[in-house]
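Peer 1: Got a predicted model here, sequence first, then my questions.
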Amino acid sequence: MQPKARPGFFPPLGRPGGLPHGGPNAREPSMSPPSAVAAMSSRQTLALAAMAAVAGLLVWPFSPVDSLVRAGCLTLLAIALWTTGWLPPWLTALAFFTLGMIGKVAPAGVVFAGFASSAVWLVFSGAVLGEAMRHTGLAQRLADRLAPALCPSYARAVAGTTLFSAAMLFVMPSAMGRAMLLLPILASLADRLGFAPGLRARHGLILGGLFGTYLPATTVLPANIPNNVLVGSMESVLGVVPSYGAYFLLHFPILGALRTVLLIGLLVLLYRDGSSRPARVAPAPREPASLPQRRLGWLLAVSVALWSSDAWHHIPAAWVGMAAALACLYPGSGLLPADAFGKLRFEAIFYVAGIVSLGAVADASGLGAALARQALDVLPLSPDAPGLAFALLAGLATVVGLGVTLPGVPPVVTPLVPDLARAVGWTPMAVAMTEVVGFSSVILPYQAPPLVVAIQSGYLPGRDVVRFCLLTSALTIFALWPLDYWWWRWLGVVG
């Protein structure tokens, strides 16, 4: 049985508001006197002081700083607050929107660009579909079918969920949509295997599914937003785009397949303990699916078919998901309770909108390009050191991703590709492909909205996601980048 959750599409199992450092065992706040509710912690006071300082810089009429520095201060404030978790992430997003407009850092269409992004509507539609799976019992039914094959050992459970989630990227092009569909299934599967909320083994199982569907996706061309943004940027700047097969061959063997294997080993090593042996699960009785389950199953089948054939019909994944969400929310569908929309929590939606808008502001203000060009002036790029050039170019994309988030890397770095190609003596295509190596390393969760949503939805505590991001990025940079470089040399792409 799943633990009883609060109403809404984002039932937090952690602290109220889905703060990154909450956990599944965090307690609900008790009724407190108004004075206790109004009291601020020392960290919240520091966050308020930082916001006030930035606000003063932005609105002071005699401020000597230029627009680039103003955008940089606002961006740095948002990144710092999201990373530290001193404020609820949605509140940081609201502060970013407010300060950006008060300080006229960018036009309204740029400051609020996140709400026009497909990522936000994928969060909404994915949340609706996930809640429908929970409400109808379809998530539990799927977990009942998968559990018997995964129960002999924890290693097998982690490997099975990770590989199952990784396989989804070949049929569903949106990482956000995949995460929102998989999370309720993974939670039900953890319950079925006897991993109660709060157990390390449960966190490892859900992390495997989440990272298994996100990290390899950077190596399959239509399976992630940064990949698709890269293709668009290359077409506009270079007039050439990689084919599906060439992109797959260049990136998937090392950063996709090998990294997935290492991911499984790392999870088993870190999260297996005395409570990690799965419960013996007998095959579920073959009971017929209920009418709502059959309706939702057909709806999901049609949605996946449309997601996987978007190259043919050209309907973006977000709007396919919104059509499916509309079908779930429609009165009389039986897929959601009648008051479902009124209970919707908007924290994750504002958070993702803020992250996307941050990248748009950094790009439109020229901040990202300025940082990249400054780095270009100091990087020791030379045709005589291809290994060093590979590391520096991938590192440049990684650092830019910390400032503008991962979808913002291609718009910032791709215009520099012709200059970079001349500096290292490579083809522009080879230099552009180093961006993939860079944005495949997720150093902190705020860079990748699907990871943020997992925290905000309450399925994972933020500290586990942050720690695992740091571990996997270190493993990728120090172990897989050198192997990837030699794979590129063997293919004749560089060197």
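Peer 2: Received the coordinates, thanks.
Peer 1: For the rest of this, base every contact and every neighbour count on C-alpha atoms.
Peer 2: OK.
Peer 1: need the contact list for Asp464.
Peer 2: The contact partners of Asp464, by C-alpha atoms under 8 Å, 6 or more residues apart in numbering, come to His203.
Peer 1: okay, pairing it with this:
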Amino acid sequence: MHAVSARRPRLPAIIAGLLLIASLSVRALPELGLHPGGLTAEAATAAALVVATLGLWATGLLPEAVTALGFFTIAMLTGLAPPEVVFSGLTSSAFWLIFSGLVIGVAVRQSGLGACIAGHLARRVGGTYRGALVGCLIFGLVMAFLMPSAMGRIVLILPVLAALGEHLGFTAGTRRHTGLMLAGVIGTFLPSFTILPANVPNNVMVGIIEAASGPVPTFSSYLVTNFPVLGLLKTVVLAGVLLALYGRDRVAMAGRPATPAPMTHAQRRLAGLLGLALCFWMTDALHHISPAWISMTVAVICLIPRSGFLPPRALQTLNMEPVFYAAGIIGLGALIVHAGLGGWLAGVLLDAAGLVPGEAIGNFARMSGLATAIAFATTLSGVPAVLTPLTSDLSAATGLSTAAILAAQVAGFSTVVLPYQAPPLMMAILIGPLPARDVARLCLITAAITILVLWPLQALWLRLIGVI
């Protein structure tokens, strides 16, 4: 029986095969004299590469970075676009923001600042498990403001949360220990879609806008548009769901945790450096310095051998896969625009979504639903790769402003239905370890409440501030 199941094709391989057939079929349409929606031969070739690339990212048949490198290679071999378009992701601020986030995450961990934070946090989350649960959620949200990379934050806070649970007397692997870790992870991930430098899809969206020479949202404008409902209110929803799932029984702590050791000189300097960076991130509307270059300044300081934050040759220990993944996504979006695929795809999506000019609230809801649906096939980072290049076309077709179209994307890709859509959550499941069933249950419940309650509230908020 085991031998038979070993020979059975895996579902991702089957899906990838179907997507490959679909991509080849799209490429063959113009050669057969078929031009649906005015599809040109160049756009058909680009569409074939886009479908194949997104299919590999969605199924995980190959590592994301390998797929991105394959995209770069095939795009150049086929001459679909010049190098400045294909490799636009490598020169975008999003690439360097993710890279610097990885460096900062390693510095916080290597310096011991993360463990120090866990010790202090253990003494401040309250004397009950329910207080600790909410405290971990808030801690995760605060970290989303302090560190620009969701992957880096989760790598950093997982050991902090694990140490915190043991500080409070809960054995690793137990339901209550899992609840604390899940609260911190989900708190630093889901609300962070509304904080501009704090998550990959946000940065990919901004990177594609930047590559197309469009108006790039500032940290403050993005925060005002999205954070009050999809960040702050969603955190309140998460607190309620977590308390309902894990905090129904009132549990007293095993005793007050021991006083943590004082911060070392290096930890104090790194904490001050991150605090200064946060001040610059939050005031970018005044000084107009991109969050990426603020983050890179911190990263370069951390990499200086005598800074005391990182060991020599620290770059050799970095996992560069996330940055190449982001560069591939941004380059894919730039290719869609360059090949003229954007206008054709806009027509197809407009027909599928049933967008009606003049119906602002309805169009916002349909656009948000479309973004959520796309995330099932492309993962969250693929949503801006598909929709952001179409912003002007969608704006013209719906009558919504560019800011409203982008806000609908945020509402869509911030609604995580299943963990596989979010690589940081999958990483937390693997290295946490966190039970996949618990993570999926929390995502499903939160997504349902988001769609039914928070989306209408977000539409009302956008109307109130004049976006729609």
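Peer 2: Thanks, I have it. Quantities reported herein were computed from a predicted structural model and do not represent experimental measurements.
Peer 1: mind listing the strands for the stretch 201-350 of structure 1?
Peer 2: Using DSSP state E, counting those that start in this stretch, the stretch 201-350 of structure 1 contains no strands.
Peer 1: Which parts of it are helices?
Peer 2: Read by DSSP state H, counting those that start in this stretch, the stretch 201-350 of structure 1 holds these helices, from start to end of the chain: 225-237, 244-251, 259-271, 291-308, 310-313, 317-329, 347-364.
Peer 1: Please convert the ones you listed to TSV, extending it with mean neighbour count and distance to Val105 of structure 1.
Peer 2: Formatted as TSV, those follow (neighbours: other C-alpha atoms under 10 Å; distance: least, C-alpha to C-alpha, whole Å):
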stretch	mean neighbour count	distance to Val105 of structure 1
helix 225-237	19	24
helix 244-251	15	37
helix 259-271	19	40
helix 291-308	17	36
helix 310-313	11	36
helix 317-329	20	29
helix 347-364	26	8
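Peer 1: right, so of those, which gets closest to Leu182 of structure 1?
Peer 2: Leu182 of structure 1 sits nearest to helix 291-308 of all the helices of the stretch 201-350 of structure 1, at 12.2 Å, using C-alpha to C-alpha.
Peer 1: circling back: can I get the helices of the stretch 201-350 of structure 1 in JSON lines with distance to Tyr459 of structure 1?
Peer 2: JSON lines is the format used below for those (distance: least, C-alpha to C-alpha, whole Å):
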{"stretch": "helix 225-237", "distance to Tyr459 of structure 1": "23"}
{"stretch": "helix 244-251", "distance to Tyr459 of structure 1": "30"}
{"stretch": "helix 259-271", "distance to Tyr459 of structure 1": "16"}
{"stretch": "helix 291-308", "distance to Tyr459 of structure 1": "22"}
{"stretch": "helix 310-313", "distance to Tyr459 of structure 1": "29"}
{"stretch": "helix 317-329", "distance to Tyr459 of structure 1": "21"}
{"stretch": "helix 347-364", "distance to Tyr459 of structure 1": "13"}
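Peer 1: and Ala47 of structure 1, which of those is closest to it?
Peer 2: Within the helices of the stretch 201-350 of structure 1, the stretch nearest Ala47 of structure 1 is helix 347-364; the backing value is 17.1 Å (C-alpha to C-alpha).
Peer 1: Have a look at how far, on average, whichever helix or strand comes after that closest one is from structure 2.
Peer 2: Counting by DSSP states H and E, the next helix or strand C-terminal to helix 347-364 of structure 1 is helix 367-378. Helix 367-378 of structure 1: mean distance to aligned residues in structure 2 after superposition is 3.0 Å, counting by mean C-alpha distance after the TM-score superposition for structure 1.
Peer 1: what distance separates whatever helix or strand comes next after helix 367-378 of structure 1 from the centre of its chain?
Peer 2: Toward the C-terminus, helix 367-378 of structure 1 is succeeded by helix 386-404 as the next helix or strand (DSSP H and E). The chain centroid and the centroid of helix 386-404 of structure 1 are separated by 20 Å, computed with C-alpha atoms, centre = their mean, to the nearest Å.
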